[in-house]
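J.: quick one: sequence plus predicted model below, questions after.
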Amino acid sequence: MCGITGWVDYRRDPTIVDEVGRAMIDTMTCRGPDAEGRYQAEHVMLGHRRLAVIDVEGGAQPMTYPDADGEIALTYSGEAYNFVELRDELRRRGHEFRTASDTEVVLHGYLEWGESLVDRLNGMYAFAIWDGRTESLLLVRDRMGIKPLYYQPIEHGILFGSEPKAIFASGLVDPVVDADGLRELFGFVKTPGTTYYRGMRELRPGHLLRFDRNGLREHRYWALEAREHTDDLDTTIATVRELLQDTVSRQLIADVPLCTLLSGGLDSSVITALAQQSLHARGAGPVRSFAVDFVGQTERFQPDFMRDTPDAPYVADLAAHVGADHTDVVLSTSDLMDPAARRAALAARDAPPLGDMDTSLYLLFQAIRERSTVALSGESADEVFGGYKQFHDPEIVAMPTFPWLALRRRTRDRGGLAALLDPDLTRTLDLETYVADRYADALAEVPRLDGETGLERRMREVCHLHLTRFVQILLDRKDRMSMAVGLEVRVPFCDHRLVQYVFNTPWAMKTFDGREKSLLRAAGRDVLPQSVVDRVKSPYPSTQDPTYHQALRESVQKLLADHAAAGLRLFDADVVGRLAEAPPSSGQLGRMGLELVLNTTAWLDHQNATLAV
């Protein structure tokens, strides 16, 4: 896994502005601590920072191929899990390889198939190819958007990078957050392609972009399709299991130490158990696993609307069941409030962090990186198989909005977070209209099956909304927190073959046992302890230590007293002040509000962003 960046300019020569390329590449150091490289030619600079995972010695980048009509150069981030098969096919077509890396396979794949290479890749990736024969740039992002890729058109050119900070480091554009950026931030809808910054775009999942002297053209090469599902239940369960086994086996390929992320939930437990099976079959193992926990969490755990049980007992059950080499990373309030850790999470995100859940994830990944370079995660199973509460509440399902927003408003928010905003800003943003418009756009993208009506039709919509919007929030979080410490996290549940197959299974089949994620539970039941099979869905953990809430209150009180943060003008000072004085018993809403104020103001200060509202 790596960080990529670049600059194309048809009026200026990027090769003579050395400090620009250096600054852009340096922002990617955390994503690629092992090596760096730069490709320069007339009109183009490509930068790369490498995290060596496959072919440690031979996979240096950017990678080039000489051609009589112009050199081709590739800067690549990610993994092509089917690179061995593709390399064999390319060899049969006459290609010769100097390395054992998947990067070289992608480069030769482009030479052989051009843009249609993307139809053959299985993996997570974001890459850029400069084609000197046509003096054009190709940007590509994987089907599910696992790896990020941002770009910003400029006069006579384009800038791109794995993270916004690479683009801003060029000095050619400044971070400006306007009303649309704030609408995305406070609306929590994750419109594909948008960012919080004026003029900057995120390449949409399953899309490629070609840029040349005629401008840019973005093209969708993959999207979920509506197909009739003809397999019976037993065949469907067997197919899910087969796809999972193949995907996990492929994603265990690495030339560096790897592990799994284990929460004791169904998703991560299936991945860990299947990984152990695959490693054992190869004569390797045991699987190494890691979990995050909080001091005293199990002993003082109180069930709430989101979480019925603590993770630790189920983590222990699964680890013992499969014989994993397991490590618990246990965090305290002082760890979560540590200024260095919070700054690191903030810097990694280029956006306001999600409070203790981001800080704890960063600290978990930091601890894992001491023993492993690659981790397999259970992320995205809820979106694929229907795991969240909002999938199973008829009242929420029927609401004409994004289901996660309906759940938040009904159970936790109740409009409270919106009430924190400055009244004039609230009128300017008109979030209700913005969210409604984005919801209408999202529904218009849903593929339809002829004759599908009622609940099945609605649940296809709900699944599509989660697979194209909500999952992006979580994948971006996972990528940023992991790459901030140079850890590659793979997500087997995002294999596009699995996602497409399960998307078309009827909702009645997805819930055939009367529970969430029925197909996944049935497909993995035989490798799990009964306690995990029976466990109800529990999201990523959040500390219940009341001293954490108190620390947030004190931080917001200090922020209000200093009057130094420019971002404070986004909020109603009186409402925020009352929230900071309220006791921890005010619950999750109060904590979410405090985190929102702290993290939004810290983000704007860190980015030195201009507020254009």
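T.: Received the coordinates, thanks. Numbering: from 1, shown residues only.
J.: drop to CA atoms for contacts and neighbour counts, all remaining ones
T.: Fine.
J.: mind listing what's buried along stretch 104-120?
T.: By neighbour count on 16 or more other CA atoms under 10 Å, the buried set for stretch 104-120 is 104, 105, 106, 107, 108, 109, 110, 111, 115, 118.
J.: contacting residues around the last one?
T.: When the contact criterion is CA atoms under 8 Å, 6 or more residues apart in numbering, the partners of residue 118 are 140, 221.
J.: and it, that one's in a helix?
T.: Yes. Membership of residue 118 in a helix is supported by DSSP: H, G, I helix; E, B strand; the rest coil.
J.: any idea how far it is from residue 133?
T.: Residue 118 sits 20 Å away from residue 133, going by CA to CA, to the nearest Å.
J.: residue furthest from the geometric center of this structure?
T.: Distance to the chain centre peaks in the chain at residue 68, reaching 39.7 Å (criterion: CA atoms, centre = their mean).
J.: would you say that residue is within a helix?
T.: No. Under three-state DSSP, residue 68 sits outside any helix and is assigned coil.
J.: wait, residue 554 sits on residue 580?
T.: Yes. Assessed by CA atoms under 8 Å, residue 554 is found in contact with residue 580 at 7.3 Å.
J.: of the two, which one has the most company?
T.: Higher neighbour count among residue 554 and residue 580: residue 580, with 24 against 15, using other CA atoms under 10 Å.
J.: wait, the more buried one sits on residue 595?
T.: No. Taking contacts as CA under 8 Å, residue 580 lies outside contact range of residue 595: 10.7 Å.
J.: over to residue 278. Which of the three states is it?
T.: Applying three-state DSSP: residue 278 is helix.
J.: tell me how far it lies from residue 470.
T.: 31 Å.
J.: cool, residue 125 as well?
T.: When residue 125 is compared with residue 470 (using CA to CA), they lie 20 Å apart.
J.: picking that back up, would you mind measuring from the residue farthest from the centre of the chain to residue 136?
T.: Distance from residue 68 to residue 136, counting by CA to CA: 16 Å.
J.: so what's the residue nearest the centre of the chain up against?
T.: With distances taken as CA atoms, centre = their mean, residue 475 lies nearest the centre of the chain, 1.5 Å away. Shown in contact with residue 475 (CA under 8 Å, 6+ apart): 145, 146, 379, 380.
J.: please apply the same query to residue 173.
T.: residue 167.
J.: what helix or strand is it on?
T.: Following DSSP states H and E, there is no helix or strand that holds residue 173.
J.: second one coming, line it up with the first:
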Amino acid sequence: MCGITGWVAYDRDLTLERAVLDAMTDTQLRRGPDSGGVHLARHAALGHRRLAVIDPEGGVQPMTVEHDGRTLAALSYSGEVYNHHELRAELEAAGHRFRTRSDTEVVLRAYLEWGEHLAERLNGMFAFAVWDARTEELLLVRDRMGVKPLHYHPTPDGVVFGSEPKALLAHPAVRPVVDLDGLRELLALTRTPGLTPYRGIAEVQPGHLVRVRRQGLTVRRYWALEAREHTQDLATTIGTVRALLEDIVHRQLESDVPLCSLLSGGLDSSAVTALAARTLRAAGAGPVRSFAVDFTGQSEHFAPDAVRTTQDGPYAEMLARHVGAEHRVVELDPAALGAPAQRLATLRARDLPGGVGDMDASLLLLFRGVRERSTVALSGESADELFGGYRWFHDPGIVRTEDFPWAAVLSSLGGTGSGPREQLLDRELLGKLDLPGYRRARYREALAEVPHLPDADPFERRMREVSYLNLTRFVRILLDRKDRMSMATGLEVRVPFCDHRLVQYVFNAPWSMKSFDGREKSLLRAAVRDVLPAEIAERMKSPYPIVQDPRYPRLLRAELAALASDPRSPALALLDRRALSDALAPDTDPQSVRLATDLALDLDAWLTEYQVELEL
């Protein structure tokens, strides 16, 4: 896994712009701590920072292919292609000769063989740029589910691109401007494909490619979820899910550097860990290594609620014993999570305010601890979106709501905009933003995309819509978060449940099968029950943990008081003075405004650190 960046300009000589490219490439150092390089041509400059995972010696980038002393193409690539062995054999049969073992070279030669249609042949998570020196064209490609990020900014004579916004913001032509629509996208609890809060900076959408020519820029979609009739019975469907998972985990265990799993003790991460343990044991490769997160004093402060009924720790330990894992717990200090330095670190990882407080900070610190012993980790992310694990899939009222279900849940908790996060925002600003109206418009756009079967049962049709919203909107919020927090520590996180073969198959399984036993994630539970302890197979969904130590919200209150008393704080222009005063009142429980306080502090750090130009 790596960080990529670059610049195409048809009206200038980029061999003279090494300093700009170096500045852009240097922003990706944490994504690629092992090595870096650049490729300069007259109209194209590619930068690369490498996290070496496959063929550490041979996969140096940017990678080029030459013929008769002339460069044919250059590649800057981030990701893993899990079917690279099969593609290599096919390309060798077509006459290609390889000089490395890397999947990077497979991608480059696949481009030479198939052009932009290589995208349809790749199984993996990836984002890459190919400069075709023969035609002077740039190709930007992103994986089907959007696991790996890729941003771009069109210019009058070309494009600037990079894994993260910070790479583009290092270019003199790109400014951190955020207007009302950008702020809406930041706050509305949706994730509109292709958009970012920064004006002029777009994302290559998942399952899309962007081709840049002298004549301009074009976009093509090469993959989308399709509606297909599901003809298999329940037993066959369960067996197919299991077979797919076994193949996926087997493929994703390939690594030339230390690999582990992220284990919460929930169904998803336990299934991945257990299947990985079986695969490694069968290959004589030793025990699987697993990591869990916990907070100092969490046992004393833990209080069950409607969302988190049990602690993760005992279940993670149970699964680790069951499969013979080499298990470690990364224990975090709640006081450290609220420190301004930690908030700044998470902000720099995301390039945007996260607004979820200690969930970002703890994930970053967890990955930092994991990275001390592993370079690659397998995760259970995306199983809930795919198999229907969230409670909003099973709440008839939420299912019927004409809104993104996760936003409807948070809105039900109160607040003027999308929910309790907006309690401290200026009321006039909230009126201008009209976050509910913006979300409704984006919701209608998303519904219009959903593929349907003719004459489908109305309830099955609606559940297909809910599944589509989760797989194309909500999952991207979580995948972005996981990518930024992990890559900020130089850790590659793989997501087996995002394999497009599994996603396409389960998307078309009827809801009656996905909930056949009256539970959430019925198909997944049935497919992996035999490799799990019964207590874990039957465990209810428990979200990623948050700090319950009462010191944490008190620390946030102190930071908020400092912000309120500093006239130089840029966030004050976005906050409501009366709401701010009420939040700081001695009789206000800081826990009641925890989400809003976190958002206000994040906004202030972002506006300061990134020198954001607000045009509201």
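T.: Arrived safely. This one's a predicted model, so the numbers in the text were calculated from it and none came from an experiment.
J.: counterpart of residue 429 of the first structure over in the second structure?
T.: Per TM-score structural alignment, the equivalent position to residue 429 of the first structure in the second structure is residue 433.
J.: and that match, how many neighbours?
T.: Residue 433 of the second structure: 21 surrounding residues under other CA under 10 Å.
J.: isn't it right up against residue 180?
T.: Yes. With contact defined as CA under 8 Å, residue 433 of the second structure and residue 180 form a contacting pair (6.5 Å).
J.: hmm, back to that, measure the residue farthest from the centre of the first structure to residue 133 of the first structure for me?
T.: For residue 68 of the first structure, the distance to residue 133 of the first structure equals 8 Å [CA to CA].
J.: helices of the stretch 401-550 of the first structure, start to end?
T.: Along the stretch 401-550 of the first structure, counting by DSSP state H, counting those that start in this stretch, helices occupy 403-411, 423-429, 431-444, 454-465, 471-483, 496-503, 507-510, 518-524, 530-534, 546-562.
J.: mean shift of the last one relative to the second structure?
T.: Just to be clear, that refers to helix 546-562 of the first structure. Its aligned residues in the second structure lie a mean 0.6 Å from helix 546-562 of the first structure after superposition (mean CA distance after the TM-score superposition for the first structure).
J.: now the first one
T.: After superposition onto the second structure, the average distance of helix 403-411 of the first structure to its aligned residues comes to 1.2 Å, using mean CA distance after the TM-score superposition for the first structure.
J.: show me the contact partners of that helix.
T.: Applying CA under 8 Å, 6+ apart, the contact partners of helix 403-411 of the first structure are 188, 305, 390, 391, 396, 397, 399, 414, 415, 462.
J.: before we move on, what about the last one?
T.: Contacts of helix 546-562 of the first structure with the rest of the structure, by CA under 8 Å, 6+ apart, involve 333, 336-337, 565, 568, 573, 577, 579-581, 583-584, 591, 594-595, 597-598.
J.: show me which of those residues are buried.
T.: If you count burial by 16+ other CA under 10 Å, the buried members of the contacts of helix 546-562 of the first structure come out as 333, 336-337, 568, 577, 579-580, 584, 591, 594-595, 597-598.
J.: could you work out the most separated pair of these?
T.: The most widely separated members of these, counting by CA to CA, are 333 and 568 (25.1 Å).
J.: okay, helices next: where are they in the stretch 201-350 of the first structure?
T.: Going by DSSP H, counting those that start in this stretch, the stretch 201-350 of the first structure shows helices at 233-251, 266-281, 297-300, 312-322, 333-336, 339-349.
J.: distance to residue 287 of the first structure for these - can I get that in a markdown table?
T.: Formatted as a markdown table, the helices of the stretch 201-350 of the first structure follow (distance: least, CA to CA, whole Å):
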| stretch | distance to residue 287 of the first structure |
| --- | --- |
| helix 233-251 | 12 |
| helix 266-281 | 5 |
| helix 297-300 | 25 |
| helix 312-322 | 9 |
| helix 333-336 | 27 |
| helix 339-349 | 28 |
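J.: select, out of those, the one closest to residue 36 of the first structure.
T.: helix 339-349 (19.1 Å).
J.: mean distance, the next helix or strand after that closest one to its aligned residues in the second structure?
T.: As assigned by DSSP H and E, the chain's next helix or strand after helix 339-349 of the first structure is helix 356-369. Superposed on the second structure, helix 356-369 of the first structure shows a mean distance of 0.4 Å to its aligned residues (mean CA distance after the TM-score superposition for the first structure).
J.: tell me which residues are up against helix 356-369 of the first structure.
T.: 290-292, 329, 331, 336, 341-342, 344-345, 353, 477, 481-482, 484-487, 540-543.
J.: list the buried residues in stretch 485-503 of the first structure.
T.: Applying 16+ other CA under 10 Å to stretch 485-503 of the first structure flags 485-496, 498-503 as buried.
J.: ugh, typo on my part, it should be stretch 280-299 of the first structure
T.: Applying 16+ other CA under 10 Å to stretch 280-299 of the first structure flags 285, 286, 287, 288, 289, 290, 291, 292, 293, 294, 297 as buried.
J.: who's in contact with the aligned residue in the second structure for the third one?
T.: For residue 287 of the first structure, the equivalent position in the second structure is taken to be residue 288, counting by TM-score structural alignment. Contact analysis of residue 288 of the second structure by CA under 8 Å, 6+ apart lists 260, 261, 273, 276, 277, 280, 324, 325, 326.
J.: go through the residues you listed and name the one nearest residue 536 of the second structure.
T.: Among the contacts of residue 288 of the second structure, residue 273 lies closest to residue 536 of the second structure (CA to CA), at 12.4 Å.
J.: next, count neighbours for the closest residue to the closest one other than its chain neighbours.
T.: Excluding the flanking residues, the one nearest residue 273 of the second structure by CA to CA, 6 or more residues apart in numbering is residue 261, at 6.0 Å. Counted with other CA under 10 Å, the neighbours of residue 261 of the second structure add up to 29.
J.: for the one 5 residues further on, same thing?
T.: Number of residues near residue 266 of the second structure (other CA under 10 Å) recorded here: 23.
J.: tell me if I'm right that it and residue 312 touch.
T.: Yes. Contact criterion CA under 8 Å: residue 266 of the second structure and residue 312 qualify, at 7.4 Å.
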